[in-house]
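Peer 1: Requesting a structural model of the entry that follows:
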Amino acid sequence: MAQLTDILNFRQVNDRLTLSGQPSEDQIAALAEAGVTDIINLGPHDNKGALVDEPGSVASAGMAYHYIPVDFDAPSEQDYIAFTNTMAALGDARVHVHCIYNARVSAFMLRYAREGRGDVPAAEALMEGIWRPGGVWAVFLGHEGDIDQPNRYLGYDY
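Peer 2: Modelled structure (predicted):
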C-alpha cells in the first residue's frame, strides 16, 4: 500500500486536513484508507501529471470529489471563494486538498489562515517549504515586494 508521505509535497496540517501535490491512483486509495472522506482538487484536469479520471478514482475509493480548477497563471477571487465555501460546507470532515505540486494549495492555505482559519506562522512555513510566489501569486497573497519576482521553488531557486 502507498504511504501518504510518499505523495509529492505531502503535508499534514492537523488531524482532519492534509495537503499535497497530485496523488497517484494508489495514493488516492491510501488516503481513503487513512480516513479521508473528501478530496478537493485545485489543479485543472488538463495539467501535465493530472490523473486521467480522478473523479472516478476518488469515487471508486469511496470519497467525495470537489473540483475547483485554478488557472496557475490567473488565480481568482472566485476560485478562492469557491474553496472557502467548500471547506466551510465540509465542516469536520477529513479532507485532503491537492493540486499538481502543492503550490496553489499552499497559497490558498496561507490566505485561509490569515482570515482566522488556521495558524499563520505554520501556513507561512508550509508554503516556504514548497515555494516563494511571485507575480500573480504575490498579488493573490498581498505580497507587494514579490510582485516583480518570478515564482521560486525550494530546491531549485532557493
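Peer 1: CA only for contacts and neighbour counts going forward, please
Peer 2: Will do.
Peer 1: now Arg152: how far from Gln12?
Peer 2: According to C-alpha to C-alpha, to the nearest Å, Arg152 and Gln12 sit 22 Å apart.
Peer 1: what are the ranges of the helices in the protein?
Peer 2: Using DSSP state H, the helices of the chain run over 25-33, 54-60, 77-90, 103-112, 120-128, 135-141.
Peer 1: Sequence B follows; please return its structure for comparison with A:
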Amino acid sequence: MTDLPHILNWRRITPRITTSGQPSARELAEIRALGVTHIINLGIHNTEGALPDEAGTVADLGMTYVHIPVDFVAPTDQDFEDFAAALAALPDTKIHVHCIYNARVSAFFYRHAQDDARAAAFDTMDSIWRPGDDWADFIGDPKAKGQPNRYAGDDY
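Peer 2: The predicted model follows:
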C-alpha cells in the first residue's frame, strides 16, 4: 500500500511526504504502516474534528508528533518559518503533514515550493481549495484580496 485515498483530501507530495485533512486514530495507524515516522499537524487542537489527544495517539503508534498550530484566519510568517524548519530538520524522513481539511497544509506547501515545483504545488492546492483574503498575503496572491475562500467541488 503506497497511498490512502480514503483519508480526507489525501495527497502525495513526494515519495516521502504525504498530506491530508484530519486522520482518525485508525487512519494514523494506516499512515504508520506506510513507514511514516513523523506527523506534523498545522491544525488547532480544539477545532471541530480534531482528535482529543493526537499527540498521545501518535506517540502510542511509535511516531514523533510536531504541532504547529496555525490560526486559519491569520497564518503568520512565523508559522511558515516553523513549518519550513520542521521539514528541513527531517530531510530523509517519511513525514505526514495534516490539518483539518488540508487547506492550511496545501497553502504552506505552495508557499514552500521552489520555482520548478510551484505549478504542481498550485495544482495540488487548487484541487482542494482556492485561498481567499485571509491567505492572499501569505501565499503571495494579490488577486485573492477581497475574495472568499472557495473549496473544490463546492465553489468551483
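Peer 1: thinking again about what came up before, any chance of JSON lines for the helices of the first structure, columns mean neighbour count and distance to Tyr158 of the first structure?
Peer 2: Converted to JSON lines, these look like this (neighbours: other C-alpha atoms under 10 Å; distance: least, C-alpha to C-alpha, whole Å):
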{"stretch": "helix 25-33", "mean neighbour count": "19", "distance to Tyr158 of the first structure": "29"}
{"stretch": "helix 54-60", "mean neighbour count": "17", "distance to Tyr158 of the first structure": "32"}
{"stretch": "helix 77-90", "mean neighbour count": "14", "distance to Tyr158 of the first structure": "27"}
{"stretch": "helix 103-112", "mean neighbour count": "23", "distance to Tyr158 of the first structure": "15"}
{"stretch": "helix 120-128", "mean neighbour count": "17", "distance to Tyr158 of the first structure": "10"}
{"stretch": "helix 135-141", "mean neighbour count": "19", "distance to Tyr158 of the first structure": "17"}
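Peer 1: Ok, which of the ones you listed comes nearest His45 of the first structure?
Peer 2: helix 54-60 (8.1 Å; C-alpha to C-alpha).
Peer 1: elements contacting the closest one?
Peer 2: helix 25-33, strand 64-67 (3 or more C-alpha pairs under 8 Å, 6 or more residues apart in numbering; DSSP states H and E).
Peer 1: Mind putting these into CSV with distance to Ser106 of the first structure?
Peer 2: What follows is those, written out as CSV (distance: least, C-alpha to C-alpha, whole Å):
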stretch, distance to Ser106 of the first structure
helix 25-33, 19
strand 64-67, 16
